[in-house]
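> No sequence on hand, only this structure:
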């Protein structure tokens, strides 16, 4: 955002600025999350698989609908970039922009990750978050953001003229290509804007610029989701480590992350049903 006035303010400028904001998408009208049933199912769930994500790399994982997956910090403060797709159809993928519009700039317990058009349904629900205590700090920062994109080699080259291939975009591309045996160029088309797991971010109050600060995540901290549909996921351990100083760097201290898959003891949570795709009838026009 450019600063400094380029045109004279009208006489009623302060009155115009004082107009009250209106929430675009009132959360009260969203489908209710049966959180009590989800938490009961999580309490009795057992780990059925794990994926370890090395520093500056990414790994894919699969989660059946009605089961849980948990992303955990292992040895030190580490940020992760998460992509999600419907396991049977890569065109249905996580839509960070609409998730942001529905839930806010950062997500936590009870919020959902929504899929792209025309599906527009919850892909995963946050059931537990060890960092929900953080809230919004004095800088306007919070954790688990859906406002950033992902570090990528194209922007890195634009800003610093580097040729760096451990950006999260690159890591996610390689992981998806390996998982599905795709050429890198084809896999790259499916990599999309992320949930920045554990990352602490916000916007500056004076210029509206996206900022990051050192993540408050501690070894052992985790965020846990219920998979609402069959999922293919990919998680990158960001080359910025805790993102306190850089996000495309071989100098930052980086640590591994872990993804656990957990199956509820008695099957899916009580009363749970896989969500249907959007009921909007496109025959009426797009």
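Nice, I can see it. A quick note: this is a predicted structure, and the numbers were derived from the prediction, not measured.
> switch to C-alpha atoms for all contacts and neighbour counts from now on
Fine.
> for the protein, which helix is longest?
Using DSSP state H, we find that the single longest helix of the chain is helix 168-180.
> Give me the buried positions along it.
Using 16 or more other C-alpha atoms under 10 Å as the test for burial, helix 168-180 gives 168-177.
> In JSON lines: those residues, plus distance to residue 52.
Converted to JSON lines, the buried residues of helix 168-180 look like this (distance: C-alpha to C-alpha, whole Å):
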{"residue": "168", "distance to residue 52": "16"}
{"residue": "169", "distance to residue 52": "18"}
{"residue": "170", "distance to residue 52": "18"}
{"residue": "171", "distance to residue 52": "14"}
{"residue": "172", "distance to residue 52": "14"}
{"residue": "173", "distance to residue 52": "17"}
{"residue": "174", "distance to residue 52": "16"}
{"residue": "175", "distance to residue 52": "13"}
{"residue": "176", "distance to residue 52": "15"}
{"residue": "177", "distance to residue 52": "18"}
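> picking that back up, can you identify the element that follows the longest helix of the chain toward the C-terminus?
helix 184-188 (DSSP states H and E).
> quick one: that following helix to chain centroid distance?
Helix 184-188 sits 21 Å away from the centroid of its parent chain (C-alpha atoms, centre = their mean, to the nearest Å).
> just checking, what packs against the very next helix or strand once past it?
Going down the chain from helix 184-188, the next helix or strand is strand 195-203, by DSSP H and E. If you count contacts as 3 or more C-alpha pairs under 8 Å, 6 or more residues apart in numbering; DSSP states H and E, strand 195-203 packs onto strand 80-86, strand 142-145, strand 210-213.
> ok, and here's another one to check against it:
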């Protein structure tokens, strides 16, 4: 039986052609696009900030960060929950790794602050469960492709920080799918606390209402600044 390679996607899309550069190092202050249904990886040095913008307001961004020197250390939602004693990161909060080290700090959020830290990235099997018979773009593959495109490999697909994703947590512990409450042009800014690879996926979900009631995935934008 062939061994499983977590870095290899089940399918491909425009992600492989959407890099900021061959090594992921961006031009400072240049605005980049994450195409709808695709992903992009960017390398941040410590102290630099990454601002991600939601032009339509309804697009979810699956977001990951990895220690650039050791990709087996990554942004971990369970460890963030423990560190914050909350499932809702807010401005000023640090976002820690699976080794409990700060990777990023959330420094700005123009939206109402409704995001998700509980749901796994969509993948090929998720769409099969939803009744899709052919290959469907998905966030897990976007992560894998985005890192391959800059010459590195995902050792794992961690649960992402789902920016602008609205998954209400009810008092009985149940969850629901709901449309984002963010508005066009909302943005979030993260400061790198160590050198990291940040990966963004413009979620391709078009069956449940996570990308709005009409389910129309759209592009995201981002820019990197010094300090």
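All right, it came through fine. Predicted, not measured: the structure shown is a model, and the values here were computed from it.
> circling back to that earlier point, quick one: list the elements packing against the longest helix of the first structure.
If you count contacts as 3+ C-alpha pairs under 8 Å, 6+ apart, helix 168-180 of the first structure packs onto strand 58-63, helix 184-188, strand 231-237.
> Find the one among those with the highest mean neighbour count.
Comparing these by mean neighbour count (mean count of other C-alpha atoms under 10 Å), strand 231-237 comes out on top with a mean of 27.
> Tell me the residues of the second structure aligned with it.
With TM-score structural alignment applied, strand 231-237 of the first structure matches the range 196-202 in the second structure.
> mean distance, the matching stretch to its aligned residues in the first structure?
Compared with the first structure after fitting, stretch 196-202 of the second structure deviates on average by 0.6 Å (mean C-alpha distance after the TM-score superposition for the first structure).
> Let's have the helices and strands packed on strand 195-203 of the first structure in TSV, adding mean neighbour count.
Output for those, formatted as TSV (neighbours: other C-alpha atoms under 10 Å):
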stretch	mean neighbour count
strand 80-86	26
strand 142-145	26
strand 210-213	17
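> closest to residue 39 of the first structure out of those?
Ranking these by proximity to residue 39 of the first structure (C-alpha to C-alpha) places strand 142-145 first, at 20.1 Å.
> Report the mean distance between the helix or strand that comes right after the closest one and its aligned residues in the second structure.
Next along the chain after strand 142-145 of the first structure, taking DSSP H and E as the criterion, comes helix 153-160. With mean C-alpha distance after the TM-score superposition for the first structure, helix 153-160 of the first structure departs from the second structure by a mean of 2.6 Å once superposed.
> Buried residues of helix 153-160 of the first structure, list them for me.
153, 156.
> next one: stretch 205-222 of the second structure
205-207, 209-212, 215-222.
> Restricted to helices, list those.
Judged by DSSP H, those include no members of helices.
> Which members of those residues occur in strands, if any?
220-222 (DSSP state E).
> Just put the residues you listed in TSV and tack on distance to residue 59 of the second structure.
TSV is the format used below for those (distance: C-alpha to C-alpha, whole Å):
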residue	distance to residue 59 of the second structure
220	7
221	11
222	13
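> of these, closest to residue 108 of the second structure?
Closest approach between those and residue 108 of the second structure, by C-alpha to C-alpha: residue 222, at 13.6 Å.
> and residue 255 of the first structure, what pairs with it in the second structure?
Checking TM-score structural alignment: residue 255 of the first structure goes with residue 218.
> Just to check, its match is in contact with residue 201?
No. Under the criterion of C-alpha atoms under 8 Å, residue 218 of the second structure makes no contact with residue 201, lying 10.7 Å away.
> Any figure for the gap between the aligned partner of residue 29 of the second structure in the first structure and residue 163 of the first structure?
Under the alignment (TM-score structural alignment), residue 29 of the second structure maps onto residue 48 of the first structure. For residue 48 of the first structure, the distance to residue 163 of the first structure equals 39 Å [C-alpha to C-alpha, to the nearest Å].
> can you check residue 73 of the first structure too?
From residue 73 of the first structure over to residue 163 of the first structure the distance is 28 Å, taken as C-alpha to C-alpha.
> Which of those two has more residues huddled nearby?
Neighbour totals were compared for residue 73 of the first structure and residue 163, and residue 73 leads with 23 against 10 (other C-alpha atoms under 10 Å).
> How about the contacts made by the alignment partner in the second structure of the more buried one?
Under the alignment (TM-score structural alignment), residue 73 of the first structure maps onto residue 54 of the second structure. Taking C-alpha atoms under 8 Å, 6 or more residues apart in numbering, we find residue 54 of the second structure in contact with 183-187, 219-221.
> and with 6 Å instead?
Taking C-alpha atoms under 6 Å, 6 or more residues apart in numbering, we find residue 54 of the second structure in contact with 185-186, 220.
> Repeat that for residue 241 of the first structure.
By C-alpha under 6 Å, 6+ apart, the contact list for residue 241 of the first structure reads 78-79, 252-254.
> circling back to that earlier point, let's have the helices and strands packed on helix 168-180 of the first structure in TSV, adding distance to residue 100 of the first structure.
Output for those, formatted as TSV (distance: least, C-alpha to C-alpha, whole Å):
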stretch	distance to residue 100 of the first structure
strand 58-63	23
helix 184-188	23
strand 231-237	19
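> Tell me which of the ones you listed lies nearest to residue 94 of the first structure.
With C-alpha to C-alpha as the criterion, residue 94 of the first structure lies closest to strand 231-237 of those, at 9.9 Å.
> Which strands or helices does that closest one pack on?
strand 58-63, strand 80-86 (3 or more C-alpha pairs under 6 Å, 6 or more residues apart in numbering; DSSP states H and E).
> Just send these back as TSV, with distance to residue 131 of the first structure too.
Below are those laid out as TSV (distance: least, C-alpha to C-alpha, whole Å):
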stretch	distance to residue 131 of the first structure
strand 58-63	22
strand 80-86	14
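> Which of these sits closest to residue 103 of the first structure?
For residue 103 of the first structure, the closest of those is strand 80-86, at 17.3 Å, according to C-alpha to C-alpha.
> Against the second structure, what's the mean shift for that closest one, could you check?
Looks like 0.6 Å for strand 80-86 of the first structure (mean C-alpha distance after the TM-score superposition for the first structure).
> so where in the second structure does whatever helix or strand comes next after that strand end up aligned?
Counting by DSSP H and E, the next helix or strand C-terminal to strand 80-86 of the first structure is strand 89-93. Against the second structure, the aligned range for strand 89-93 of the first structure is residues 70-74 (TM-score structural alignment).
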